[in-house]
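sequence and computational prediction follow.
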Amino acid sequence: MVWYMYMHIVSMLFLGLSSFICGLMFFVKAFSGVVDIVEWEMISLNSSSICFVMIFDWISMLFMSFVLLISSSVMYYSGSYMHGDKNFNRFMYLVLAFVFSMMMMVLSPNLISILLGWDGLGLVSYALVIFYQNEKSANAGMLTVLSNRVGDVAILLSIGLMVSLGSWNFLYYSYYILDKDWMLMKFLVMLAAMTKSAQIPFSAWLPAAMAAPTPVSALVHSSTLVTAGVYLMIRFMSALKGSKIQSMLLIISCLTMFMAGLSANFECDLKKIIALSTLSQLGVMLKILALGYPDLSFFHLLSRALFKALLFMCAGVLIHSVSSYQYILYMGCLVKFMPLSVSYKMVANLALCGFPFLAGFYSKDMILEVAFMSWINFISLILYIMATGLTVSYTLRLMYFSESGTLILSALNKRSDSDKIMTNSMTLLGFSAVVMGSVLSWVLFPEPYMICLSVVMKNMVLMISILGAVLGYMMNLVTVSYNLKSLKNYEFVVFSGSMWFMPFLSTKNMSKVYLEGGENMEKLMDKGWYEYLGGQGLYYFFSKLFYVLNELQMNGVKVFMKMFVVSMVIILFFIYM
């Protein structure tokens, strides 16, 4: 890795630490209701001005600090992972552009400047997904960019609706938008968040985006692209309180959690299993957000970012060590050859399950208890309980096959922790996955939540986790008989393992709709009515009009006689009517 890349990494690390300290200072200010907003007047013409607005509060500064710290670790990790790639410099600059787009979105209280970062994330993510330039990457990139364009259109329509307010700074008008007349705008904001955070029915692009290099997956799934939708909903939360949008978001997020957890138990691709776990955790964040707890959602957003990035980086090390295989059934017994990497992966997996005193425990346990205490319908509660158990189940399944199963790979593969750059880059995130959960809980909740539950409901979280662990362990022990039994329920296994057929619905049928519908619209509108009523039609009309005017200017007797006869006919017609 060249020297100027090290400068970028050190600068991002320094900015991340500075932002974290500033975020703590702004958090103290937040108790007095102080928020710093910076406006830069770019263009001023008469009474109109175009201003670039940035917001500096504890939410934006803490989130930006986590984005920068994780990005610096991922870029340092990429120096070894992408070593030898002929397009290495292009990759690193694309990652920098990705981080810059995310910062643009995080610091924007304005819908137009948010759209710049929002579209930047979509464009750069497309460039990163198709980085390896093969057919699979091209298909995955097209699915990703087309799914995200739905959210871009929703943001554009929201900008159009906010014109009547006289400004696009939505934080100033949050309580005004509470009115029922603004239900369409709330729905559009929720639609944009659903596409970016891959909720049903836009979930297919998230596992497909695993065609990107693993460092990109670590960045995308931890603190950047998929969290943009959750962050937007947190910002709009004061405008969504008490609306039907919350109930709709609650059902969709619970279905997404359950679908992702069920699919991960039947998936065998290492990166796709982790991607489905990301999808499940996004459902957790949006679900608790729909219940009216944006602070808990933000807490889980930060703590999850640490162990999710660590999990993807460990997966990249394992994939490198087994000759780029991603199929977990080809792995096994890696704990004897790569103890350090497997230990980091175990920490990340246990944090994902909510193991006590790791980063995921403090946020996930509190979210579950608050959900049990809230007014929630029975179906959502059952889906939430089942999704929590399935999380532990697929995590144990993943650990068994990739780390402690039977050694299947040949002896020609090099399996060791000898790459110091990769292991050192995971050290910061490994330490954070152990410590930062408790630190964030002390910082963000100086006054603890008052949670009143019965003994059964209080122990429900632990019981669900134990039942999920037993289910996952039993599935591992009876792997052969389980695979034979799955043939008897082939339809259910295919339905569950294929994300409820969403990849097929999002690719084959939708591409037919897009392509054939676009072709028909081009024939009917662009080359049809638009031409008839537009350019060609106007040309024909004006050419005839100029011909008539030319005849009138000739002052001919025949012209005036014709006009006299036509006018007399019209007058007589109206007289006898």
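Happy to help now that I have it.

when you work out contacts or count neighbours from here on, use the C-alpha atoms and nothing else.
Fine.

quick one: the residue nearest to the spatial centre of the chain from Leu62, how far?
When CA atoms, centre = their mean is applied to the chain, the residue found nearest the centroid is Val226 (1.8 Å). Counting by CA to CA, to the nearest Å, the gap from Val226 to Leu62 is 17 Å.

before we move on, what about Gly389?
Relative to Leu62, Gly389 is positioned 31 Å away (CA to CA).

below is an additional structure, to be compared with the one above:
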Amino acid sequence: MNVISICFISFVFLFIVSIMSFLFSLYFLMNDFIYYIEWEVLSINSCPIVMTFLFDWISFLFMSFVLFISSLVIYYSKEYMSEDKNINRFIMLVLMFVFSMMLLIISPNLISILLGWDGLGLVSYCLVIYFQNVKSFNAGMLTALSNRIGDVAFLLAIAWMLNYGSWSFIFYLEFMKNNFESGLIGGLIMLAAMTKSAQIPFSSWLPAAMAAPTPVSALVHSSTLVTAGVYLLIRFNYLLVGNELGQFLLLMSGLTMFMSGLGANFEFDLKKIIALSTLSQLGLMMSILSLGLWKLAFFHLLTHALFKALLFMCAGAIIHNLMNLQDIRGMGGLILQMPLTAVCFNTANLALCGMPFLAGFYSKDLMLEMVSLSYINSFSFFLFFFSTGLTVCYSFRLVYYGMTGDFLCFSNYSMNDDSWLMLKSMLTLLFIVILGGSMLSWLMFSSPNMICLPYHLKLLTFFVCLMGGLFGYFISIYSFMFFNKSLDYYLFSFFMGSMWFMPFISTLGSIYFPLLIGKKMIKSFDQGWSEFLGGQSLYQYLSDQAIFNQLMQNNYLKIYLMSFFFWIIFVLILMFL
């Protein structure tokens, strides 16, 4: 079967299933249905092994979004990965990735969630190292090992769930609220979700995972791998509300949002800027979730999946046309060279900023108004609104460097919008990005929310976004005036641009001392004392003794006479003493 048919069949199948899943979600939402299906796989001596599935409007709606984006990504990959000889293997890996996510979404049982959870981790490693070079291998190892911490926490949560007699947590959430085991299980699940969704201090793997092909990044950063932790906490939201776990998650996710927003303003790699914006939005979802507003977090999860997938697809088309250049300082004037791609890119960027009536506006504005209405401290309030300003700041910086001005890459190089398969995927997603937010808000919130706020708080979101956009524009134009190019500025920009040194702490910081101890052990033991006391030294000593014994037993008369002589002298000395 040739490449085109595999891509096309996968695209058609996923697209049809996504439409069916969306229709089911509407039906379940309107009728308030929940289907819980148990399938007995095996029964040994009256001990059943049961597979359980939970179908409700949340799982169907999320599945429809994941499958829709995956189908467009596969269609997009047909042209983007056309030079790859192993594209069949790539499509199979993407399908395995999507299947693992499906298993995670519909599982109300910790064991079956673990299957999908580990499937995501394993296949993500294979996809990150897909372009086999040193950078990819390092990024893949960092991704895999960071996520293993969460996997261990998940296994411990499975062990502690034995206290309740079943791993189907969905039955015990109301009952589990206020005892020790529930706090421990909630903490372990939260740790697992923080590693998968890359919250501080596990944030360094997410920008490193940009070593994967761009279609994979569009899938991973929109609706699959990084959103798995948020989705898990949406299911476990009862255990986080009104206790120390929720407060801790609010602090960590707020700092993640702030840190990634600052880092994106000092970054020049196109894909890493978009990855850091994903990290910022994940922090926003987690922090809203910690306030108990799980429906809002889910709403933003879906709208963010749309515009972030479009943003990565546009970035991939730009990188593809620029012969794999990813530095935004080499771009410029793309709106003249690639008008359709630029329209999609700018629309996705405006949706990310919360431009009115695009997908991001309906979720972000509602979330920030609910934060203004909530009972939180000043520091968390500052993190929410300042991080929103930073989002607009780096988005406008990206538009300034990429879209305006002159083309800075090659003197005699022309780009075009001829990649029609990629454009079809992007334009389809563009249509959903424009309409998706309003449609989802009408579906999910049947009655309009009345949020009564003072005048200055009502306009605060608009003011913060406006200031962030202006600052991002001016900082791009007059960066030489804002910052003198001194050593202090370079140290500051390096600190901010390196995610507060987190990648170095995660890699060199965690491995330096074990490697140093290993070096000392080799020098002092393997190449030190063991050289004198080990196998080689023992062999030499025994060889010397064998030679001496052989010499003593050669029946030489002079040896016997000399021995007799020394023996007589020894006896005489003893007698006279």
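Noted; the coordinates are in hand. None of the values given here were measured: they were computed from a predicted structure.

off-centre distance for stretch 69-78 of the second structure?
Relative to its chain's centre, stretch 69-78 of the second structure lies at 20 Å (CA atoms, centre = their mean, to the nearest Å).

what's the mean gap between that stretch and the aligned bit of the first structure?
Compared with the first structure after the fit, stretch 69-78 of the second structure shows a mean deviation of 0.3 Å (mean CA distance after the TM-score superposition for the first structure).

circling back to that earlier point, dump the residue contacts of the nearest residue to the residue nearest to the centre of the first structure once chain neighbours are set aside.
Of all residues not flanking Val226 of the first structure in the chain, Ser197 sits nearest, at 4.6 Å (CA to CA, 6 or more residues apart in numbering). Residues counted as contacts of Ser197 of the first structure (CA atoms under 8 Å, 6 or more residues apart in numbering) are Leu225, Val226, Thr227, Ala228, Gly229, Val230, Leu279, Leu282.

again, only using 10 Å
Residues near Ser197 of the first structure by CA atoms under 10 Å, 6 or more residues apart in numbering: 148, 191, 203, 206, 221, 225-231, 278-279, 282-283, 286.

now do Trp168 of the first structure
Contacts of Trp168 of the first structure by CA under 10 Å, 6+ apart are Pro109, Asn110, Leu111, Ile112, Ser113, Ser158, Ile159, Gly160, Leu161, Met162.

what is the nearest of those residues to Arg304 of the first structure?
Among the contacts of Trp168 of the first structure, Pro109 lies closest to Arg304 of the first structure (CA to CA), at 24.2 Å.

count of neighbours near the closest one?
If you count neighbours by other CA atoms under 10 Å, Pro109 of the first structure ends up with 22.

now swap in Ile475 of the second structure and tell me
Burial measure for Ile475 of the second structure: 19 neighbouring residues, criterion other CA under 10 Å.

that one is in what secondary structure piece?
In this assignment (DSSP states H and E), Ile475 of the second structure forms part of helix 460-477.

average offset of that helix relative to the first structure?
For helix 460-477 of the second structure, the mean deviation from the first structure after alignment is 0.6 Å (mean CA distance after the TM-score superposition for the first structure).

residues contacting that helix, please?
Contacts of helix 460-477 of the second structure (CA under 10 Å, 6+ apart): 265, 353-356, 364-365, 368-369, 372, 384-401, 456-457, 479, 481-483.

which ones among these map onto helices?
Members of the contacts of helix 460-477 of the second structure lying in helices (criterion: DSSP state H): 353, 364-365, 368-369, 372, 384-401, 456-457, 479, 481-482.

generate a PyMOL selection restricted to the buried subset of the residues you listed.
A single PyMOL command selects the buried members of these (16 or more other CA atoms under 10 Å):
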select buried, resi 353+364+365+368+369+372+384+385+386+387+388+389+390+391+392+393+394+395+396+397+398+399+400+401
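
how about stretch 151-163 of the second structure, aligned to which bit of the first structure?
Under the alignment (TM-score structural alignment), stretch 151-163 of the second structure falls on residues 152-164 in the first structure.

need the residues that contact that stretch.
Applying CA under 10 Å, 6+ apart, the contact partners of stretch 152-164 of the first structure are 110-112, 114-115, 118-119, 122, 146, 149, 151, 167-170, 173, 177, 182, 184-193, 195-196.

any idea how far Tyr473 of the first structure is from Ile466 of the first structure?
Per CA to CA, Tyr473 of the first structure is found 10 Å from Ile466 of the first structure.

of the two, who's got more company?
Tyr473 (19 against 15).

trace the more buried one over to the second structure, please.
Tyr473 of the first structure maps onto Tyr473 in the second structure, by TM-score structural alignment.

distance of that match from Cys314 of the second structure?
21 Å.

could you pull out the buried residues of stretch 360-378 of the first structure?
360-372.

do stretch 343-354 of the first structure as well
Within stretch 343-354 of the first structure, the residues that qualify as buried by neighbour count (16+ other CA under 10 Å) are Tyr344, Lys345, Met346, Val347, Ala348, Asn349, Leu350, Ala351, Leu352, Cys353, Gly354.

ok, now stretch 278-295 of the second structure?
Within stretch 278-295 of the second structure, the residues that count as buried by 16+ other CA under 10 Å are 278-294.

repeat that for stretch 232-244 of the first structure.
In stretch 232-244 of the first structure, counting by 16+ other CA under 10 Å, buried: Leu232, Met233, Ile234, Arg235, Phe236, Met237, Ser238, Ala239, Leu240.
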